[in-house]
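Q: Only the shape, not the letters, is given here:
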C-alpha cells in the first residue's frame, strides 16, 4: 500500500458531503506513478464527510483506496465489481445502501483506450471495439440503472459520470472517442428523465491528466520515457501542464455537492483550456 499520501492537496474542511453515501466505480487505479482519478475522487469525497464504497475490478486496489481513507479517519469500504457484469454493479449499489442506509452519490470513473486495445479505424477489431464499449459505455449505463432505482425510491441523488475531452476534441483512437461521446449523450438523457425524481446527473470531461493509466500506457505504446511523454502532453495544454487527479476530483466534488444543486445535464471540461483549440 502506498505510504505517502499528500495531506494538503485536494483538502478543505467544508464537509460538503457530510453524512452522504457515495459509490465510486473505478476507485482503484492502474499500476504506476501518481494518483488515479477514481482514487482521488474517493479520497476527496471522504475528506468532505462521505461514507465511500470504493469499487474496482481489482479488489486489492479498492482495498488500498479504502485503507487510505480510513487511515485519515474517514469512512470507507471496498467492493469488487466488474463493470461488464450488471449483477455485480447491482450488488455494489445494494451494498452501499445496506451498509450506510442510502445511496446519495454515484461517481462513474471507468474508461479504457489504449489499454483496452483501442486503435485507428483501419486497425480496430470487432473484439477490441466490443470490449471497450462494454467497459466505457455499457458499464456506465448499467451502474446508473441500479443507482437510479435506489435514488428514485429515496427521492433524490446525484450522478457524476466521467466522459473525456476526447469526446469533443481531436483524438486518434476510434472506440474511446465514440464511447465517451456516448456517455455525454446518455448523461443528458439521464438528467432530463430523472429531474422529476430529484436526481441530478452531470459529466466531467478530463483533458490530459497525469494519471498512471494515461501516462504508463503511452510510455509503452510510444516507446518513450516518462519525461518525453509528459513533455509532449504538457505542450498541448494552453495552461502549460497536464492536470492532476485532484483537479478532476475537485470538479467531481463540486458537482456531487449541494453547491451544484441547480446544475444538471452539463459537461464540465477539466482540460486546461485545450478544447478551446480543438486539438
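A: Great, that's in hand. Just so it is clear, the structure is predicted and the values come from calculations on it, not from any experiment.

Q: From here on, just use CA atoms for contacts and neighbour counts.
A: Fine.

Q: From residue 273, how far out is residue 238?
A: 6 Å (CA to CA, to the nearest Å).

Q: just residue 136 next, same as before
A: As judged by CA to CA, residue 136 and residue 273 stand 24 Å apart.

Q: neighbour-wise, which of these two wins?
A: Neighbour totals were compared for residue 136 and residue 273, and residue 136 leads with 27 against 15 (other CA atoms under 10 Å).

Q: For that one, which non-adjacent residue is closest in space?
A: Excluding its sequence neighbours, the residue lying closest to residue 136 (CA to CA, 6 or more residues apart in numbering) is residue 111, at 4.8 Å.

Q: In contact with that neighbour, which residues?
A: Residues near residue 111 by CA atoms under 8 Å, 6 or more residues apart in numbering: 132, 135-136, 176.

Q: adding another structure so you can compare the two:
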C-alpha cells in the first residue's frame, strides 16, 4: 500500500497541473495545489476534496524567492513536510528570435528555471530529513528545438540538465529526480498556441494527431499517469531520466 505523503504541484489551477494534483490525491497523497493565486487553485482543491482527498490551495509566484518561502510555511502548517514536488508551472511567450524581447526571454526563464530551482531547493531539506523524496520536473519535446520558442526550448532543455544534476547530488539521500517531457497536450496553453498561429484549436489538434504515431493528441491525464509512477515508492531505482510522453519516439 502506498504511504500517504505530502505533495506539491505547481501551476495546478488547470491543465496538466490540475490533472497531476488530482491523480496524486487519488494515489492517497495530501496535495498542495500551487498557482499564482489561491483563488485560481481552489477549483482543483474542490475537485480533490469532492473525490475524498485532502488538498490545500496556495497562491505563489514560483519565481519569487519570498513568495516561495511563504508558500512553504503555509504548506508545512497546513499539510506537513513535503516529500514529493512536481515543478509544472510554466508560461509561453513565443516569438521568432529576431522579434523576441528581453522581457519575453527573461520571464520564461524565471518561471520555468528559477521557479523549479527555488521550489526544489526549499523542498529538498524535508526530503533529506525523511530519507525519501521525489522530484518530478516538467520539460517538453520543445527541448529538442521548436520554431518560435527559443526561450521556451532553452528553458525546457535547462530543466533536463538541472534534474540530472539533482539526481547525482541527492540520490544517496533516497531522493530521485526525473523529467517528463510532454508532447502536444490538449490544454489552455496549446489553445493559445493555436490562436497565435492563426488556426482554430480543432484544426490544430487534427493536424497534430495526423503526425502522431498513436493517432491522437495527448491529454493531461497521460502526464498525470507518468507522474504517478515517478512519485511512487516503487520508482526508487529510476532517477535522472527523461521520459517523453508524446505519442511517439523522441530522442
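A: On my side now, so go ahead. Note that the coordinates shown come from a computational prediction; the quantities given were computed from them, not determined experimentally.

Q: And the TM-score between these chains?
A: Once superposed, chain against chain, the TM-score is 0.95 (TM-score structural alignment, normalised by the length of structure 2); 251 aligned residues with a CA RMSD of 1.5 Å.

Q: about what we covered before: okay, the contacts of residue 111 of structure 1 in CSV with secondary structure next?
A: Listed next are the contacts of residue 111 of structure 1 as CSV, based on DSSP: H, G, I helix; E, B strand; the rest coil:
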residue, secondary structure
132, helix
135, helix
136, helix
176, helix
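
Q: So of those, which two are at opposite extremes in space?
A: Across these, no pair lies farther apart than 135 and 176, at 10.1 Å, counting by CA to CA.

Q: Tell me the residues that contact both of the two, please.
A: Both residue 135 of structure 1 and residue 176 are contacted by 111-112, under the criterion CA under 8 Å, 6+ apart.

Q: Just want to know which of the two has more residues nearby.
A: Comparing residue 135 of structure 1 with residue 176 by neighbour count (other CA under 10 Å), the higher total belongs to residue 176, at 28 against 20.

Q: What does that one correspond to in structure 2?
A: Superposed on structure 2 with TM-score structural alignment, residue 176 of structure 1 falls opposite residue 152.

Q: Name the nearest residue to residue 24 of structure 1, sequence neighbours excluded.
A: Nearest residue to residue 24 of structure 1, sequence neighbours excluded (CA to CA, 6+ apart): residue 107, at 4.8 Å.

Q: For structure 2, just list every one of the strands.
A: Assigned by DSSP state E, structure 2 shows strands spanning 6-10, 30-35, 55-59, 82-87, 133-138, 175-182, 242-245.

Q: Show me the one of these that comes nearest residue 74 of structure 2.
A: Checking the strands of structure 2 against residue 74 of structure 2 by CA to CA gives strand 55-59 as the closest, at 7.6 Å.

Q: and that closest one, how far from the chain's centre?
A: Relative to the mean C-alpha coordinate of its chain, strand 55-59 of structure 2 is positioned 16 Å out (CA atoms, centre = their mean, to the nearest Å).

Q: likewise stretch 170-179 of structure 2?
A: Remark: stretch 170-179 of structure 2 is offset 17 Å from the chain centroid, using CA atoms, centre = their mean.

Q: Over to stretch 239-258 of structure 1?
A: Stretch 239-258 of structure 1 has its C-alpha centroid displaced from the chain centroid by 11 Å (CA atoms, centre = their mean).

Q: Return the set of buried residues in that stretch.
A: Neighbour counts over stretch 239-258 of structure 1 (16 or more other CA atoms under 10 Å) mark 241-253, 255-257 as buried.

Q: ok, now stretch 243-251 of structure 2?
A: 243-247.

Q: With stretch 42-60 of structure 1 instead?
A: With burial defined by 16+ other CA under 10 Å, the residues of stretch 42-60 of structure 1 counted as buried are 42-59.

Q: can you map out the helices along structure 1?
A: Using DSSP state H, the helices assigned to structure 1 run over residues 37-47, 59-71, 86-100, 126-133, 139-154, 174-194, 212-222, 226-235, 245-256.

Q: out of those, deepest packed?
A: A comparison of these by mean neighbour count, using mean count of other CA atoms under 10 Å, puts helix 37-47 on top with a mean of 28.

Q: In structure 2, which residues correspond to that helix?
A: Helix 37-47 of structure 1 covers residues 16-26 of structure 2 once aligned (TM-score structural alignment).

Q: Check stretch 94-105 of structure 1 too.
A: Using TM-score structural alignment, stretch 94-105 of structure 1 lines up with residues 73-84 of structure 2.

Q: Over to stretch 121-134 of structure 1?
A: Aligned using TM-score structural alignment, stretch 121-134 of structure 1 spans residues 97-110 in structure 2.

Q: Excluding its own residues, what touches that stretch? List them.
A: With contact meaning CA under 8 Å, 6+ apart, stretch 97-110 of structure 2 is reached by 63, 90-94, 148, 150-152, 155.
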